[in-house]
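>>> after the sequence you'll find the predicted model.
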Amino acid sequence: MATLISACAGSADRYPSLSLRDFERVQGQFPTADSQPEQLRPSPLPVAAVEQISDAIGEARTRHSQFLAQAEKARGVVSAARGSNPDDKRWAMALIEIAELDSHHGVTTGLLADLDALYAKASLEFQQREEVAQAQAEIAQMVASEQQTIDELAGLLGPA
């Protein structure tokens, strides 16, 4: 066993030194990155997207105006049907008015869904989204108002 161990302890000049050599030492100065990294900015929305936003807002405003006009008519029909039972023709007419309001509301909600898809696309393509978000907020407010009106009229009519 001693012979095997002594074989590992050969002469030191046969093997290179394991200490650092001159070329392994780091020398000189290396430039460092700026303390403020460059901010990436999203690209502007394509013209087609801006037009889509403008069209959606215009359409939503038109539809919302139609909804409000229809809601006034429906309010009168629902008030006349209040307290009646489902067998009464007034109750059926009120229910039809509420259904028409819900149809108008569905169109406005669809416009909001289109803007949601546009917002997602702009996010994925690293485009500016502020204009889309503003349009979403405006149309979402219309959608909430319409839903509140529908719920109010349905509550006035009462359960079937």
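Thanks, I have the structure now.
>>> alpha carbons only for contacts and neighbour counts from here, please
Fine.
>>> what about the strands in the chain?
Taking DSSP state E as the criterion, the chain contains no strands.
>>> in the protein, which spans are helices?
2-8, 47-81, 89-124, 130-157 (DSSP state H).
>>> out of those, which is closest to Leu40?
Proximity to Leu40 (C-alpha to C-alpha) singles out helix 89-124 among the helices of the chain, at 13.7 Å.
>>> would you mark the buried spots in the closest one?
Under the neighbour-count criterion of 16 or more other C-alpha atoms under 10 Å, helix 89-124 has 90-95, 97-98, 100-102, 104-105, 107-109, 111-112, 114-116, 118-119, 122 buried.
>>> also this one, for the comparison:
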Amino acid sequence: MMHRHDKLITASAALILLLGGCGRSEGYPSLSIRDSERVTGVIEAPTAIFTPALATPATLAQLEALVASARAAHQRFLAARGAAERLVASARRSAVGTESWAQAQVGLANLESLRSDTMIALADIDRLHVDAHTGGGDIAETGSALAEINALVAEQDAVIAALLGQLGS
């Protein structure tokens, strides 16, 4: 009769003999990379280079009109600036609600209205720019116009902010 200990030794010996055969490469394929598994080939560069479509004459005419409108609004802003500055200067020491304070507020509101005229043109230019960009068109013209009119609006914003600061509003 075989004891439990003897059964364990016999099973262990059989397992060792079985696993010993696994180490031999006879009859088993190699796990090395085969020639057919290697990446080969050449990636070719695209033959056609993307060229954005030029803006249509109608779009260029619309852009030109919008830039002219923004410049004209800016000139009106600059012309009204002196009057607003004088009104703010006279109301600087006035209490809120006094006549001079109210006149300064009207002068500032006029400047803000003129800035709005510039910003309306800027919004339309921005729309043209987005349309050109998303449509694969040339954005050089619209980008240049955006930069110019953004600078005008920034100048107007700075003037209004300075005047509001002087008025204490």
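In hand now; what should we look at? Everything quoted here is computed from the prediction, not taken from an experiment.
>>> TM-score for this pair?
TM-score for the superposed pair, counting by TM-score structural alignment, normalised by the length of the first structure: 0.76. Supporting figures: 128 aligned residues with a C-alpha RMSD of 1.4 Å.
>>> with distance to Ala33 of the first structure added, can I get the helices of the first structure in JSON lines?
Putting those into JSON lines (distance: least, C-alpha to C-alpha, whole Å) gives the following:
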{"stretch": "helix 2-8", "distance to Ala33 of the first structure": "49"}
{"stretch": "helix 47-81", "distance to Ala33 of the first structure": "37"}
{"stretch": "helix 89-124", "distance to Ala33 of the first structure": "28"}
{"stretch": "helix 130-157", "distance to Ala33 of the first structure": "31"}
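>>> looking at those, spot the one closest to Thr32 of the first structure.
Across these, closest to Thr32 of the first structure is helix 89-124 (C-alpha to C-alpha), at 31.9 Å.
>>> mean offset of that closest one relative to the second structure (after superposition)
Average distance, helix 89-124 of the first structure versus aligned residues of the second structure after superposition (mean C-alpha distance after the TM-score superposition for the first structure): 0.6 Å.
>>> what range in the second structure does that helix sit on?
Using TM-score structural alignment, helix 89-124 of the first structure corresponds to residues 99-134 of the second structure.
>>> how distant is that stretch from the center of its chain?
23 Å (C-alpha atoms, centre = their mean, to the nearest Å).
>>> give the contact list for Leu156 of the first structure.
78-79, 82 (C-alpha atoms under 8 Å, 6 or more residues apart in numbering).
>>> repeat for Ala133 of the first structure
Tyr119.
>>> got it, and Ala53 of the second structure?
Applying C-alpha under 8 Å, 6+ apart, we find Ala53 of the second structure in contact with 136-138.
>>> please repeat the previous calculation with a cut-off of 6 Å.
137-138 (C-alpha atoms under 6 Å, 6 or more residues apart in numbering).
>>> show me what it lines up with in the first structure.
Under the alignment (TM-score structural alignment), Ala53 of the second structure maps onto Ser43 of the first structure.
>>> return the distance of that match relative to Ala49 of the first structure.
The gap separating Ser43 of the first structure from Ala49 of the first structure is 13 Å, by C-alpha to C-alpha, to the nearest Å.
>>> distance check, the spatially most central residue of the second structure against Ala95 of the second structure.
Residue closest to the mean C-alpha point of the second structure, counted by C-alpha atoms, centre = their mean, is Val130 at 11.5 Å. Using C-alpha to C-alpha, Val130 of the second structure is found at 46 Å from Ala95 of the second structure.
>>> and for Leu164 of the second structure?
As judged by C-alpha to C-alpha, Leu164 of the second structure and Ala95 of the second structure stand 14 Å apart.
>>> Val106 of the second structure now?
Counting by C-alpha to C-alpha - Val106 of the second structure and Ala95 of the second structure are separated by 15 Å.
>>> same thing with Leu78 of the second structure?
When C-alpha to C-alpha is applied, the distance between Leu78 of the second structure and Ala95 of the second structure equals 27 Å.
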